[in-house]
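Enquirer: fold the following, please.
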Amino acid sequence: MKIMVLVPSLQEKGPIIVAENIAKYSNDPNFEYIFVSLRNNSQQDIQRFKNNHIKTYDIGMGKIPFKRDILKIKNIIEQEKPDIIHVHSFWPTIIISKNFSSYRSITTLHNNPMEDFTYQYGEIIGRLMTYFMNKALMKIDKKIAISEYIKNVYCKTGFENIDVIYNGIEDNLKNAEQNIDTEINIVSISVLNKCKNIFKALDIIKLLKDKKIKVKYRIIGDGILKNKIEKYIVNNDIQDIVQLVGKVEREKVFEYIQKSDVLLFTSLSEGFGLVVVESMMMKKPAIVSDIPVMHEIVDNYENGIIAKSDNDYVKAIQFLYKHNNYEIMSNNARKKYESKFRVEKMSIEYEEKYHEMIGR
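Expert: Reported below is the predicted structural model:
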């Protein structure tokens, strides 16, 4: 069975990681995956797919698709003859629904479009993108949400028969010493944009410093707010305990999680929260914002902590300092990952949906 996967690019970002892992962790020799990237990619990203024996194509599309881009996709489809086309994200969904709706299609719903598109592009463009996304989804045969929260978002707009498959995370557990008795090492892995709400995290770090709680805080990631965040750090006199690391390779991300004690996650909107589960996989509790999807991932004060206010975040850190709390929560975080979020489980569940679609 041939599955053509249409993605915006091959960069190691949330939706792409999910799509890649479905193929990478397939144990069924009857499946063949072909990835078609709308945009050109670095040799490093292309090689990553080659290492996993996954065939790839680059379309070379710009910001929006033109007729030549559609013709390239058409030629690939005619050459490869896929049984199913699996789309991820905005433009792949739009392109397939408008031009190739006669083919069996499935989409993974990664986000709350109204929230995410508005945060990223502003209210007017965000509303337009949400409208066109929902219209395009009407022509997609099968819809998979990455959480119950995302399923409910789309059900409220009139869509039915949406299945839920949680994102799976590769097991990359490594041993690390914790220094939580003397100093707590906190990390955030985040794009530096409005939605990720890093200024909130910095306010929390300032409160911890004011309370004489010994912390070190690293921010992994880059984005349009970098310069403002740098100034904010200096203006709040926390440059001695905050390190703005910048963007790093995915393998390095796990190294920074390993060196940390706790993940701080202050996002305003998420469809899932991949990095939270990555942290749990590595036995690192996460202190997270009170957004709907976090209640599916974090069992409050059991494997992580959900915080509603700045004071809640501070109380969470203080709680972890207490005897045995950290060890218990770390072990529970790992157990939750093993029971619900293993990558092999995700791959099997998607391939079961592919089988259902073609009646095998």
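
Enquirer: all contacts plus neighbour counts: C-alpha atoms, from now on.
Expert: Fine.

Enquirer: now residue 164: how far from residue 45?
Expert: In this view, residue 164 and residue 45 are 28 Å apart by Cα to Cα, to the nearest Å.

Enquirer: of these two, who's got more company?
Expert: residue 164 (18 against 14; other Cα atoms under 10 Å).

Enquirer: what's next to stretch 347-360, contact-wise?
Expert: Identification of contacts with stretch 347-360 by Cα atoms under 8 Å, 6 or more residues apart in numbering yields 21-23, 25-26, 83-84, 104, 165, 168.

Enquirer: now with 10 Å?
Expert: 1-3, 18-28, 31, 83-86, 104-106, 108, 141-144, 163-168 (Cα atoms under 10 Å, 6 or more residues apart in numbering).

Enquirer: check contacts around the residue sitting nearest the centre point of the chain.
Expert: With distances taken as Cα atoms, centre = their mean, the chain has residue 14 as the residue nearest its mean C-alpha position (3.5 Å). By Cα under 10 Å, 6+ apart, the contact set of residue 14 is 110, 167, 272-275.

Enquirer: same question for residue 5.
Expert: 16, 19-20, 23, 33-37, 56, 82, 84-88, 92, 105-107.

Enquirer: is it in a helix, a strand, or coil?
Expert: Three-state call for residue 5 (DSSP: H, G, I helix; E, B strand; the rest coil): strand.

Enquirer: ok, which stretches of this structure are strands?
Expert: 2-7, 32-37, 55-58, 84-88, 105-109, 142-145, 162-164, 184-189, 215-220, 242-246, 262-265, 286-289, 304-307 (DSSP state E).

Enquirer: which of the contacts of residue 5 count as buried?
Expert: Buried subset of the contacts of residue 5 (neighbour count, 16 or more other Cα atoms under 10 Å): 16, 19-20, 23, 33-37, 56, 82, 84-88, 92, 105-107.

Enquirer: can you tell me, leaving aside adjacent residues, what's nearest to residue 148?
Expert: Leaving aside its sequence neighbours, residue 148 sits nearest to residue 164 (Cα to Cα, 6 or more residues apart in numbering; 6.4 Å).

Enquirer: second input sequence below; structure requested for side-by-side comparison:
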Amino acid sequence: MHIGEYVNGGVNTYINEVLKYQTKKDDTCQIYVYASKKKSDKVYNESTKINTVYYKYSRSMFHLVKMIFYFRKKIKILKPDIIHIHSTFAGFFVRCALFTIRSKSKVIYCSHGWSFLMDTSNFKKKIYIICEKILSLCTDKIINISIYEHNQACKVKLPTKKMLLINNGISEKKLDNNKKSNASIKMQSKKIKVLFVGRLDKQKGIDILLKFVMKYKNQNFHFYIIGNSVLDNQYIEFPSNTSYLGKIDNSYIDDYYQASDVVIIPSRWEGFGLVAIEAMKNKKAIIVSNRGALPELVNNDNGFVFDIDNIQSLENIFNNLEKKELQNKGANGYQYFIDNYTSNEMNKKIYRLYNKLLNREGYN
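Expert: You can find the predicted model right below:
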């Protein structure tokens, strides 16, 4: 039983990779997947083993309470062997439900980015930590998706015996398309093509990037922005050396990575950095901020790290960029991805965890 809240972006990619793997396992007979109707991308459903439910929900106190009772009922009826919870809010209402019933289900929780590491007040961070400690009482295992996340969780004294580090991963295969995308046409520039992929919000640092682009006068670069605004009425002004491509269907996203020269990730906080390994998969160099787990994805051979509090450090990187160097770093990044961040390795570790929790023979 996989349960998420707003299953989009990185969480959606993660769940889809897991489902593709688990449906191929002979000892998996039925998988139930729950995601909010609102703000969730389509979940992988190309198997008769999968039952997908999109439930009515929006982020409010009323719906949080409603979800506690909703999942209390579902868990009692379905009696799943494994309950795998994805993201903070789902972690809250599902585990609150588990406090109210006797269940033999093994509970695994992945925050996909700890709430207490967000760019918010210290008071809120303390509340988030207290909540996570209480909710960990009805959790068998906690998966951390990066070294940074794991270390920070240990630092605030979440139960270390329950925690496990399993790096995020994605498939090394390129997505097959029946139709050819327009990526090469939309990104037809002789300049160095810089690509941003992500939500247009504070966390992803789109404002930091656009502020830099407006002030940076070097004409050797063109910036391409892929992603959608989180607010319907949000107006964003894009400079003349920037092309906004909107939201791109995930089945075509590899084409846009391949059409670029370098991928930039200026996030304020990041539990992992899925865009970085998507770039590496497509043999592209990366430029990342020095926040969250992003620096651990970069070595001297595959990209650059800039100080988010010192925009001059980003300018220094751009002043020295050359296409040949970017190509070399992209090739190095691909090997780094193959060695460390494929979904096959991630999924084998997750499935091994399932079997250990269920005391299956050969896994203890």
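
Enquirer: wait, isn't the residue nearest to residue 148 of the first structure in contact with residue 145?
Expert: Yes - using Cα atoms under 10 Å, residue 164 of the first structure is in contact with residue 145, at 4.8 Å.

Enquirer: quick revisit: please pull up the equivalent of the residue nearest to the centre of the first structure in the second structure.
Expert: Aligned counterpart of residue 14 of the first structure in the second structure: residue 10 (TM-score structural alignment).

Enquirer: ok, so what distance separates that match from residue 323 of the second structure?
Expert: 29 Å.

Enquirer: likewise for residue 38 of the second structure?
Expert: 41 Å.

Enquirer: the more surrounded of these two?
Expert: Comparing residue 38 of the second structure with residue 323 by other Cα under 10 Å, the one with more neighbours is residue 38, at 16 against 13.

Enquirer: list the contacts for the more buried one?
Expert: 5-8, 54-59.

Enquirer: switch the cut-off to 8 Å
Expert: 6, 56-58.

Enquirer: nearest to residue 338 of the second structure among those residues?
Expert: Proximity of the contacts of residue 38 of the second structure to residue 338 of the second structure, judged by Cα to Cα, is greatest for residue 6, which lies at 29.1 Å.

Enquirer: the closest one touches residue 39, doesn't it?
Expert: Yes - with contact defined as Cα atoms under 8 Å, residue 6 of the second structure reaches residue 39; the gap is 5.4 Å.

Enquirer: between the two, which has more neighbouring residues?
Expert: More crowded of residue 6 of the second structure and residue 39, by other Cα under 10 Å: residue 6, with 21 against 15.

Enquirer: any buried residues in stretch 231-251 of the second structure, and which?
Expert: So, applying 16+ other Cα under 10 Å, buried residues of stretch 231-251 of the second structure: 241-244.

Enquirer: including distance to residue 125 of the second structure, could the residues you listed go into TSV?
Expert: Output for those, formatted as TSV (distance: Cα to Cα, whole Å):
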residue	distance to residue 125 of the second structure
241	38
242	36
243	37
244	34
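
Enquirer: count of residues packed around residue 316 of the first structure?
Expert: 19.

Enquirer: got it, and residue 117 of the second structure?
Expert: 18.

Enquirer: counterpart of it in the first structure?
Expert: Checking TM-score structural alignment: residue 117 of the second structure goes with residue 115.

Enquirer: contacting residues around that match?
Expert: Residue 115 of the first structure neighbours (Cα under 8 Å, 6+ apart): 126, 269.

Enquirer: roughly how far does it sit from residue 194 of the first structure?
Expert: 11 Å.

Enquirer: how about the contacts made by the residue lying closest to residue 345 of the second structure once chain neighbours are set aside?
Expert: The shortest distance from residue 345 of the second structure to any non-neighbouring residue, by Cα to Cα, 6+ apart, is to residue 169 (7.5 Å). Neighbouring residues of residue 169 of the second structure by Cα under 8 Å, 6+ apart: 14, 277, 341-346.

Enquirer: of these, which stay in contact in the first structure?
Expert: Compared against the first structure with both residues aligned by TM-score structural alignment, their matches' Cα atoms under 8 Å, those retain 14, 341-346.

Enquirer: among those residues, which pair sits farthest apart?
Expert: 14 and 345 (12.9 Å).

Enquirer: so residue 14 of the second structure sits against residue 168, correct?
Expert: Yes - Residue 14 of the second structure is in contact with residue 168 according to Cα under 8 Å; the separation is 7.5 Å.

Enquirer: in the second structure, which spans are helices?
Expert: Taking DSSP state H, the helices of the second structure run over residues 9-22, 61-78, 88-99, 122-135, 147-155, 183-186, 206-215, 253-259, 274-281, 311-319, 323-340, 343-357.
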